[in-house]
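Engineer: predicted coordinates and the sequence they were generated for:
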Amino acid sequence: MKLFLVLLLLLATETKLTLSVDKEALPATLSKNLQPLLAPQSFRVNDASGQALLTFWIRKEIPLEATKDQIENGVTYREVVPGSLIGCLEVHQQWTDFRKQTIKPGVYTLRLAIQPMTGDHEGTAPHQDFCLLCPVEKDISVEAVGLEKLVQLSSKVTGTAHPSVMLLFPVKKLAELKEPKLEEPMTSVQTLVLVRDAAAEKMKTQIGFAFTVEGVRKD
């Protein structure tokens, strides 16, 4: 019984993440074309020992394709311009993405992608919305990237035919989200939840993001 309790304590400790929000310079390896798009505010996710695991820098204003009604009713990931730059990610330690793929330490861009509704993808994730990690040295366009090219670009991170994926969960009660936080939307999954300014032409609004920082799909 004592051993069982010790194991439970160890498991709880291993999955205890913390969040630090600060102002931090953008990675020098990020393209100078992209740097002006991102805010210098950093969101650092630390592991149980307090060591940095992931650091995010998010775009100042997220580009939308939305109508006035959609803006008034609240936008979702589906109104974000597909393939657009969402932010930059520094992976400080070896990290496992939602597909159980190993991601090496380094700096990556994050671009939005919607998983196609095809049979081979059915049931692989609870949601279809993702950010794809792309090699920072090869991603220099301020414009949105088409899905086929984006998948090819992200696949260079994994060295396989599959892109590296960061699952996005829907953000509920956006108006109540006063500051960034870590949240557990489902068992054994942790997300970084934050709000960003967004715009469709001259129409301004806000959008929430919930990036999966820990957790993998269940086979």
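Structural biologist: Looks like it arrived, so ask away. Numbers count the residues shown, from 1 in each chain.
Engineer: going forward, measure contacts between C-alpha atoms and count neighbours the same way
Structural biologist: Fine.
Engineer: show me where the protein has helices.
Structural biologist: 2-14, 68-73, 147-158 (DSSP state H).
Engineer: need those in CSV (columns: distance to Tyr108).
Structural biologist: Listed next are these as CSV, based on distance: least, Cα to Cα, whole Å:
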stretch, distance to Tyr108
helix 2-14, 25
helix 68-73, 30
helix 147-158, 9
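Engineer: just name the most buried of the ones you listed.
Structural biologist: Among these, helix 147-158 has the highest mean neighbour count (mean count of other Cα atoms under 10 Å), at a mean of 18.
Engineer: which residues touch that one?
Structural biologist: 82-83, 101-103, 113, 132-135, 138-139, 161-164 (Cα atoms under 8 Å, 6 or more residues apart in numbering).
Engineer: got another, please set it beside the one above:
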Amino acid sequence: MSLRFLVVLVLGTATTAAAQDSYKLEKLNDGPPAGLAPAIKETLEAGGYRVLDPQGAPLVDVWLRKAAPATGEPAGSKGAILYPVLTDGELLGVVKYAAEAGDYRDQTIPPGAYTLRYGLQPVNGDHLGVSVNRDYALLLPAAKDLEPADLPRKKLEQQSAESVGTSHPGILILLAPPDPLPEGPSMVNDQMLNTWGAVLKLPLKVEGKPEPVVLPLQLVVVGAKTD
């Protein structure tokens, strides 16, 4: 089965890739895509990032939120949750796929723009062995996600399922960033997971802090769970 393009965050076992056949990440000066709700668009950074395949073709563009609300400063994981400072249903940013892609379940993601929201994998028998942690980013059709406020779980899952046209949400697994962090925009390859990821920094709004606090993330753009 061929690799499918998706967005997830990868574990620190990944290594920075420098080979000629590697995927690349570059800064994007273009603003967020057209068609976003005004309330969503105004929360996003002015510039984004573009992931290029080994032939230099665009795969997916990413715009992060300027200041994503956080319950506190990042202080590591908590049990099976890597990002306990984030809230279930919270808006993280927007992505725009240049071509048909796939999510972590290998569900088809049509080209277009989607909001990206944080979510936690349910603790039940249906999800045993899916991932080592519970953190996910869920894709929602940008045309239907109109306000940046946190979404309740039921609405989050229902709208996310519309992004892939199935009964299951369109999910992009969130994993830990590499350690140490690369300097500047970088792609990393995790040979164990067979994934490629973009190392990004999400600004957080933390009470009592006058400036945003950075939360490093790794956004995987190639690979899917196959077992």
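Structural biologist: Thanks, I have the structure now. Because the structure is predicted, anything quoted here is derived from the model rather than measured.
Engineer: what is the most widely separated pair among the contacts of helix 147-158 of structure 1?
Structural biologist: Spanning the widest gap among the contacts of helix 147-158 of structure 1 are Pro82 and Thr102, at 24.9 Å by Cα to Cα.
Engineer: of those two, who's got more company?
Structural biologist: Pro82 (19 against 14; other Cα atoms under 10 Å).
Engineer: ok, the more buried one touching Ile114?
Structural biologist: Yes. Look at Pro82 of structure 1 against Ile114 with Cα atoms under 8 Å: they come within range, at 7.4 Å.
Engineer: strands of structure 1, start to end?
Structural biologist: With DSSP state E as the criterion, structure 1 has strands at 18-23, 38-46, 52-59, 61-63, 85-91, 95-96, 102-103, 106-114, 129-135, 164-167, 181-186, 189-200, 203-214.
Engineer: how big is the offset of the fourth one relative to structure 2?
Structural biologist: Following superposition, strand 61-63 of structure 1 is found to deviate from structure 2 by 1.3 Å on average (mean Cα distance after the TM-score superposition for structure 1).
Engineer: what is that strand packed up against?
Structural biologist: Judged by 3 or more Cα pairs under 8 Å, 6 or more residues apart in numbering; DSSP states H and E, strand 61-63 of structure 1 is in contact with strand 189-200.
Engineer: repeat that with 10 Å
Structural biologist: Using 3 or more Cα pairs under 10 Å, 6 or more residues apart in numbering; DSSP states H and E as the contact test, the elements touching strand 61-63 of structure 1 are strand 38-46, strand 85-91, strand 189-200, strand 203-214.
Engineer: please apply the same query to the last one.
Structural biologist: Helices and strands touching strand 203-214 of structure 1, by 3+ Cα pairs under 10 Å, 6+ apart, are strand 52-59, strand 61-63, helix 68-73, strand 95-96, strand 129-135, strand 164-167, strand 181-186, strand 189-200.
Engineer: circling back: so for Thr191 of structure 1, which of the helices of structure 1 sits nearest?
Structural biologist: helix 2-14 (15.7 Å).
Engineer: the closest one packs against which elements?
Structural biologist: Using 3+ Cα pairs under 10 Å, 6+ apart, helix 2-14 of structure 1 is in contact with no helix or strand.
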